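Q: following is a predicted model, sequence given first.
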Amino acid sequence: MKNKLIFILVITFSFSVSAQIYTPDGIVQGESVNNNVGIGTSSTDAKLTIQAGPNGYPTPLKAISIWGPNSPTNFNSAQDISWDFSAAGSAVIRSYRGGSWDTYLQFLTNNFPGNVPEVRLHINGDGNVGIGTTNPSNLQGWSRVLDVSGIHDSKILATSENSTYKVGIFSHNHNWYGGGGFVGTESNHSLHFITNYNPKMSILTNGNVGIGTINPTSKLTVAGNIASREVKVTVDAGADFVFEKDYDLPTLESVDKFITKNKHLPEIASAKEMQKDGINLSEMNIKLLQKIEELTLYVIELKKEISNQKEKITIIEKQIKSQVSK
């Protein structure tokens, strides 16, 4: 009777503690209370807990190593870690053997039960990354490439923590501003282009563009010099009104008095005003053209006066000769 009691106690105790499998290098332990499994540890907080080594253990340290018959030589072979959900999609992490010595890492998902998972992210053995493609384009031979590919369009978006600021790179082949490549913000904020941590060009939400300034006050504000082969300025009107019959051409006497008093031409800003407010090229060109046309009229009038004087002088000379000959 005593032996039977001891036997029952041993059996009961064995079912109340964890079962352990001893291996040469560690312990695989299953907890009967929560059905968790621990490798290298008896303290588990998930269905599988792996402790590869104690704190301070040299790194890198392999926690999981997968090896199979496809590993040594077969091309186009793959080894998967898969998550399948009842009445839902699935997700896969795949190590994929390519040609030569190439080994790829892929992340696959699908969103419907029974569908074959599709590659969403692909990492080549050389470190190039493709999103939406398993063949990241690298025609120029860059050291590292991130290739984001979509059927019709694709986008890389950077968003601040509170989603206040959003800036992205977009590629769209139709139905969006005619298609093409785009860089810009999705939020109502300015876009700045920087070099050496300093803004060099800014585009505000009102469309103003600043070069050398982050506060442009016009469609294009440049804080610096501009070098150009040609500049074309469109205007609404010219200065041909000067040649109209009803134009009141200032007399040279009035212009002379104005210049003597103000030290600049009428209707032209003074040097101090130009230094303070700058010059509107369109308005200034029209004003200068107006002055040139006025000057042309003065020259024409002066030519007429000279011609009249010559005629009078000729008549006087003839009269003098006639008197002398008598």
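A: That came in fine, so what should we check first? Numbering: from 1, shown residues only.
Q: please count neighbours and contacts with C-alpha atoms only from this point.
A: Will do.
Q: wait, is Phe15 part of a strand?
A: No. Residue state for Phe15 (DSSP: H, G, I helix; E, B strand; the rest coil) corresponds to helix; a strand is not indicated.
Q: burial check on it, number of neighbours?
A: Other residues within reach of Phe15, judged by other C-alpha atoms under 10 Å, total 11.
Q: any idea how far it is from Val119?
A: Phe15 sits at a distance of 45 Å from Val119 (criterion: C-alpha to C-alpha, to the nearest Å).
Q: now do Asn208
A: 42 Å.
Q: tell me which of these two has more neighbours.
A: When Asn208 and Val119 are compared for neighbours, Val119 comes out ahead with 20 against 17, by other C-alpha under 10 Å.
Q: quick one: the more buried one is in a strand?
A: Yes. Residue state for Val119 (three-state DSSP) corresponds to a strand.
Q: included below, for side-by-side comparison, is a second structure:
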Amino acid sequence: MKTQLFSIALLVSSFTFAQSWNITGNSGTNPSNNFIGTTDNQPLVLKSNSIEVVRIKPNGNVGIGVISPDAKLHVAQDNINNQNLVLGKFTSSGPTGGSAIVGLTYNSTTANLEVNSTYAGNGFRYGTYGDFNIENDTPSPDFGAINFITNKKVQMAIMPNGNTSLQGKFEAKELKVTLTPTADFVFDEKYDLPKLEEVEKHIKEKKHLPEIASAKVMEKEGVNVGEFQIKLLQKIEELTLYSIDQNKQIKQQAEQLKHLKDENEDLKVQSAKIEKLEQQVQKLLSTKK
């Protein structure tokens, strides 16, 4: 009887041991039967020092520091030393901020997403001076663009050669374009200012200003804003020179008109004197008769 009881106890012990989940590792597991979790409509809760740290709801939402996560990953921690969520911290130097804190890689050396920082202070930082960079180090001129995609379309792309394309309107309170040279060469004494007759002839034949692309060319090839602004400034400066020359002519004509008016007044005075003299002669002749 004792032998039978011992055998039964040994069997139960072996069965119990076989069903346990060892904290030192397990082998021969089947994920359909062997897992850490719940089998009813209750969340899985992980605690440390009897304090809840992680909660996995039955719908799959994971909460860290929150008991009712409303997203696939919901993090809400107490603000300790101005850091709500610390993904990594290290001390390093260099223009790129050292190694990555967070990296999403397709192999062991290249990261698709990398966030670097050399600072241990608060805030989100990248680089030596706290810049925020979206960077692609590829030397290829044709591949490795940084794309901004919405509605499954590339709305803005920054190419490795520095060119940027934007699909849609661009709005800014201020825009600064740096391009040299400017159009001040128009004011050089040696500048050959086009004759207005030549400009008029060009406009009649081409239907656009000299040195300015036509509407059809602009629609086809677009407009280089910097170069176009310089060309417009050139035309404005040419107009200024025309206006200055026209103002000189107007002043000269005004002086000539004043001179003619003065001469006309003199002629009127002389005419009046002649008329008075004629009257005196006529009177004198009448008296002699």
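A: Nice, thanks for sending it over. Keep in mind that what you see is a predicted model, and the values were worked out from it rather than measured.
Q: TM-score for this pair?
A: Once superposed, chain against chain, the TM-score is 0.57 (TM-score structural alignment, normalised by the length of structure 2); 219 aligned residues with a C-alpha RMSD of 4.5 Å.
Q: any figure for the gap between the counterpart of Glu311 of structure 1 in structure 2 and Gln249 of structure 2?
A: Using TM-score structural alignment, the partner of Glu311 of structure 1 in structure 2 is Glu255. From Glu255 of structure 2 across to Gln249 of structure 2, the span is 10 Å (C-alpha to C-alpha).
Q: and Gly88 of structure 2, by the same measure?
A: Gly88 of structure 2 sits at a distance of 76 Å from Gln249 of structure 2 (criterion: C-alpha to C-alpha).
Q: ditto for Lys201 of structure 2
A: 22 Å.
Q: what are the ranges of the helices in the stretch 101-250 of structure 2?
A: 196-206, 215-221, 225-288 (DSSP state H, counting those that start in this stretch).
Q: pipe those into JSON lines and attach mean neighbour count and distance to Thr109 of structure 2 per row.
A: JSON lines is the format used below for the helices of the stretch 101-250 of structure 2 (neighbours: other C-alpha atoms under 10 Å; distance: least, C-alpha to C-alpha, whole Å):
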{"stretch": "helix 196-206", "mean neighbour count": "11", "distance to Thr109 of structure 2": "59"}
{"stretch": "helix 215-221", "mean neighbour count": "10", "distance to Thr109 of structure 2": "41"}
{"stretch": "helix 225-288", "mean neighbour count": "13", "distance to Thr109 of structure 2": "41"}
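Q: over to Ser14 of structure 2. Which of the three states is it?
A: Going by three-state DSSP: Ser14 of structure 2 is helix.
Q: counterpart of it in structure 1?
A: So Ser14 of structure 2 corresponds to Val28, using TM-score structural alignment.
Q: count the residues that sit near the nearest residue to that match once chain neighbours are set aside.
A: Of all residues not flanking Val28 of structure 1 in the chain, Ile39 sits nearest, at 4.6 Å (C-alpha to C-alpha, 6 or more residues apart in numbering). Using other C-alpha under 10 Å, Ile39 of structure 1 is surrounded by 19 other residues.
Q: I'd say Ile39 of structure 1 and Lys47 touch.
A: No. Look at Ile39 of structure 1 against Lys47 with C-alpha atoms under 8 Å: they stay out of range, at 10.9 Å.
Q: how close does Glu283 of structure 1 sit to Glu267 of structure 1?
A: Taken as C-alpha to C-alpha, the span from Glu283 of structure 1 to Glu267 of structure 1 is 11 Å.
Q: kindly report the same for Val255 of structure 1.
A: Using C-alpha to C-alpha, we find Val255 of structure 1 at a distance of 11 Å from Glu267 of structure 1.
Q: ditto for Ser202 of structure 1
A: 36 Å.
Q: swap in Lys291 of structure 1?
A: Going from Lys291 of structure 1 to Glu267 of structure 1 by C-alpha to C-alpha gives 9 Å.
Q: what does Val28 of structure 1 give?
A: To Glu267 of structure 1, Val28 of structure 1 is 96 Å away according to C-alpha to C-alpha.
Q: between those two, which one's more packed in?
A: Per other C-alpha under 10 Å, whichever of Val28 of structure 1 and Glu267 has more neighbours is Val28, with 18 against 11.
Q: doesn't Thr49 make contact with the more buried one?
A: No. Assessed by C-alpha under 8 Å, Val28 of structure 1 is found out of contact with Thr49, at 9.9 Å.
Q: what's the overlap in contacts for those two?
A: Residues touching both Val28 of structure 1 and Thr49 (C-alpha atoms under 8 Å, 6 or more residues apart in numbering) are Val37, Gly38, Ile39, Thr41.
Q: so which of those wins on neighbours?
A: Val37 leads the shared contacts of Val28 and Thr49 of structure 1 on contacts (other C-alpha under 10 Å) with 24 neighbours.
Q: these two touch, right, that residue and Gly30?
A: Yes. Taking contacts as C-alpha under 8 Å, Val37 of structure 1 lies within contact range of Gly30: 4.5 Å.
Q: so what's the residue mapped onto Thr91 of structure 2 from structure 1 up against?
A: Here Thr91 of structure 2 is matched to His152 in structure 1, going by TM-score structural alignment. With contact set as C-alpha under 8 Å, 6+ apart, His152 of structure 1 has these partners: His172, Asn173, His174.
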